[in-house]
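> any chance you could fold what I've pasted below:
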Amino acid sequence: MKTLIKDGWIVDPSQNLFGIYDILIEDEKISKVEKHIEIDGCKVVEASGYYVCPGLIDAHVHLREPGQEYKETIKTGAMAAVAGGFTSIVCMPNTTPVIDNEEVVQYVINKGKKAKCNIYTMGSITKSLEGLEKSPYMELVKAGIVGITDDGKTVMNTRVMYEAMMDAKALEIPVSAHCEDINLVYDRSINKGKMSEELNLEGVPALAEEVIIWRDIVLADITEAHLHIQHISTKKALEMVREAKKKGINVTCEVTPHHFSLTEDEIKSLGSNGKMSPPLRTIEDVEALIEGIFDGTIDIIATDHAPHSTEDKEKNLVDAANGIVGLETALGISLLELVHKRKMSIEKLIDKMSCTPAKLFKIPGGTLKEGSFADIILLDIEKEWIVDSNKFYSKSKNSPFHNRKLRGKAVTTIVRGEIQFCEI
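Just a heads-up that it's a prediction; the model follows:
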């Protein structure tokens, strides 16, 4: 099977390729990228007026399967992914059972082969996410994981985290860390600050995140492991990462679209759809995060797509589940907030959402080079649309962006040479 993408404006930071080109896809791979390709007997995708980019890669997704299929499945999560322009996603191990053994890894990978996008998975740092005993990393790596994390929980035992980093260094896999000192978390509702005081809640202080980031940076310095900090959310945390990078410590970090576009002030209107971990912070934190995206301190943008049922979310701020869905809105939010409002280049955004995630987690993709897998999106950066969570492909609808007007959207998503989403 052959597909020809004609006359699109190529944006490929992986090879500094920008301009109008044709792309020929044969079977699953890109066979030619040239100014003009003439060939008969193939499907033609007219891309004039669109940006043609490497498919987005999300390094932080909760797919809930196995065990919590009422929230999301691998199938529905992948459908949401391609609708949002993601061709590869990495699922977190806090499933039921936990992804802490070869059998569950193989279950996810095999289920993923039938999904609309490429499915990768991490294994847990500790067995059953209990923070006490390391998972069998060698077994997990052989089964196909791309990293380890106890996301949703912090490994509070420093010895366990130290040994995990030592093992990860030897196995050449990253350690993705959810940084939150559980002993400094009060009622796990919202940010501890002026809004929590107004609502008479205890909240989660920035210190809870910052103290664990400091600890894990120290461990990364000693072990020389690759530490990847998940969903960074505070100004001081970012400053610590910036200084660590200057010292040559192997630390990277991600930010979510909700953390650089929303603040604690919006909790009143958002209710539990504005509750996540870490919580929405202050405007000062948001501005610092945006600065960190632009200056390179923040390496990638990831969604932390966290689907929950209506029952889980329709509770008060203390009792409601943490997290929001993000796969179908991440690109639109990023385009609006970073490209349209703050004049970030498309090249830089694609690097943060595709090329760099591929490098950090050693995932095929993030490029339009000849011979690479044909994971490609067509992007209309001017397309205006209204978020309607009721129409999400995700099983869950817990979004703070419902009814938000966005500007920019993936209009075609191609995975391994096959069109998996199209609205042109």
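> only C-alpha atoms from now on, for both contacts and neighbour counts.
OK.
> grab the nearest non-local neighbour of residue 128.
With sequence-adjacent residues excluded and distances taken as CA to CA, 6 or more residues apart in numbering, residue 128 is closest to residue 98, at 5.6 Å.
> so what's residue 421 up against?
By CA atoms under 8 Å, 6 or more residues apart in numbering, the residues touching residue 421 are 82-83, 411-414.
> check the gap between it and residue 305 for me.
According to CA to CA, to the nearest Å, residue 421 and residue 305 sit 19 Å apart.
> show the end-to-end separation of stretch 394-414, please.
Using CA to CA, one end of stretch 394-414 lies 19 Å from the other.
> I'd like the structure of this one too, to check against the first:
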Amino acid sequence: MTSTEQRDRPILVKGADLLGEGATDVLVVDGAIAAVGADADQHAPTGTQTLDADGLVALPGLVDLHTHLREPGREDAETIETGSRAAAVGGYTAVFAMANTDPVTDTAEAAERVVDLGQRAGYVDVHPVGAVTKELAGAELAELGLMARSRARVRVFSDDGRCVHDARVMRRALEYVLAFDGVVSQHAQDPTLAGRTACCHEGELSGRLGLPGWPGVAEESIVARDVMLARHTGSRVHVAHASTAGTVEVLRWAKAQGIAVTAEVTPHHLMLTTDLLTTYDPVYKVNPPLRPAEDVAALRAALGDGTIDIVATDHAPHVRQDKEHAFTDAAFGMLGLEQALSVVSTTMVATGAMSWADVARVMSTGPAAIARLRDQGQGLVVGAPANLTLVDPTREVTVDAARSASLSRNNPWHGHTLTGAVHLTMLRGLVTARKGLTWGASDV
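Below you'll find the model as predicted:
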């Protein structure tokens, strides 16, 4: 059966626990949700295929606002196709590809190329994140308006990996994107406080290990500056990968003032702590760095109460020769797409801190709203595109990095046993992944 034939065939998802709020049926016809409810089967056309979803939680397809797909330039670490496969395995139906590629996504042509490669792969919708400044140099604004008006319809801009540290440039960027309801996603890190050799959180442990660190205030000071710039310009700012309790305090204050700020937290900052650095294992080298347990607790609480809006993976694949060095010399970053849902399930749902409806908000509808997506994150309602993720909430999975769909193996979850696993991913009626494998020529 070809992909086109499988998409064209109606599917009745039978007995799914919709957002964890009760079992129901979902009918998919011509790539859209045609009916929801106990009587959905009555609307099913002849030849409809039934998919038994008893015991599975149904969520709208996940959306990742922060993914590094490495193409163009570092196809040895990841390509748009392999990253899309990893995303589908993780329950995603849309991802945002960061701009720090080679060449940088700082023109309309480069942004459209990313869209075309994503469509060719076909596993998820791939949306480019446009650079804020040319060549990520932090000096001159990139083609923000041209990228926004292009076929790529760019609405999210970021120099991620490099903070837009010049306040004047950041102000101009916020003023510019206001015209087309864009958002600037900031990698908040003051370079004058971080230092060139810093590689982990600054604290007692970094001193004991002899590792140069940067303090939490390097992040917090930029977040504070940017929310004030957002208030001044009336524009939207998004805080990428928030990682400290101090950042949570700034966000809570800013939202109380009505400032248009949103924020994301990564799965690794929800679970992993700086104590892991005692192994000197470079898989745990990431930017922003892993933080102490008290920061992790603050991040979980902020995600639970809505101060932090969404979960984003910061999926950052690296080839072995870039990662397997002494800790201070290794590349920053870790994989995230395939285990993100399981980490959120383990840390937030299994602990009672969040419901599955909350998971849908922070991993689907929320990120889609921030990015102003038109056909993702609409929820499981009649007329919406059939972007669907089925989750087995009780299934325990022990992660094996060697089985990753990503080209890279810098997986911090290797050996971890997580509760809750993606069972099936559907993009506009096409099953793109099932039980850890991307969909091929077999039936559902």
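> show me what the residue nearest to residue 128 of structure 1 aligns to in structure 2.
Under the alignment (TM-score structural alignment), residue 98 of structure 1 pairs with residue 104 of structure 2.
> repeat that for residue 372 of structure 1.
Under the alignment (TM-score structural alignment), residue 372 of structure 1 pairs with residue 384 in structure 2.
> touching, its match and residue 33? I think so.
Yes. The criterion here is CA atoms under 8 Å, and residue 384 of structure 2 meets it with residue 33 at 5.6 Å.
> who has more neighbours out of those two?
A direct count of neighbours by other CA atoms under 10 Å for residue 384 of structure 2 and residue 33 places residue 33 higher, at 24 against 19.
> wait, is the more buried one part of a strand?
Yes. Judged by DSSP: H, G, I helix; E, B strand; the rest coil, residue 33 of structure 2 forms part of a strand.
> trace it over to structure 1, please.
By TM-score structural alignment, residue 33 of structure 2 lines up with residue 30 in structure 1.
> so that match sits right up against residue 371, yeah?
Yes. The pair residue 30 of structure 1 and residue 371 qualifies as a contact (CA under 8 Å) at a distance of 5.4 Å.
> before we move on, the earlier item: around the residue nearest to residue 128 of structure 1, how many other residues sit close by?
21.
> can you give me the strands in the stretch 101-250 of structure 1?
Ranges of strands in the stretch 101-250 of structure 1, per DSSP state E, counting those that start in this stretch, are 118-121, 148-149, 175-177, 227-229.
> ok, the stretch 251-400 of structure 1 next?
251-255, 300-301, 376-386.
> which strands and helices sit next to the second one?
The reference is to strand 300-301 of structure 1. strand 251-255 (3 or more CA pairs under 8 Å, 6 or more residues apart in numbering; DSSP states H and E).
> Provide the aligned range in structure 2 for the strand it packs on.
Aligned using TM-score structural alignment, strand 251-255 of structure 1 spans residues 261-265 in structure 2.
> show me how far the matching stretch is from its chain's centre.
12 Å (CA atoms, centre = their mean, to the nearest Å).
> so how much does it differ from structure 1 once superposed?
By mean CA distance after the TM-score superposition for structure 1, the fitted stretch 261-265 of structure 2 averages 0.4 Å away from its aligned residues in structure 1.
> and stretch 336-350 of structure 1, how far apart are its ends?
Start-to-end, stretch 336-350 of structure 1 (CA to CA) is 14 Å.
> and it, which residues are buried?
For stretch 336-350 of structure 1, the neighbour count (16 or more other CA atoms under 10 Å) marks 336-340, 344, 346-350 as buried.
> repeat that for stretch 261-276 of structure 1.
Neighbour count says stretch 261-276 of structure 1 has 261-265, 267, 271-276 buried, by 16+ other CA under 10 Å.
> structure 2: which residue goes with residue 408 of structure 1?
Per TM-score structural alignment, residue 408 of structure 1 is aligned with residue 420.
> quick revisit: residue 208 of structure 1: which of the strands of the stretch 251-400 of structure 1 is closest?
With distances scored as CA to CA, the stretch of those nearest to residue 208 of structure 1 is strand 251-255 (17.0 Å).
> burial count for residue 193 of structure 2?
By other CA under 10 Å, 16 other residues sit near residue 193 of structure 2.
> that older thread, of the buried residues of stretch 261-276 of structure 1, which belong to helices?
In this view, the buried residues of stretch 261-276 of structure 1 that belong to helices under DSSP state H are 261, 267.
> related to what we said a few turns ago, let me know the closest of the contacts of residue 421 of structure 1 to residue 176 of structure 1.
Nearest to residue 176 of structure 1 among these is residue 82, at 23.9 Å by CA to CA.
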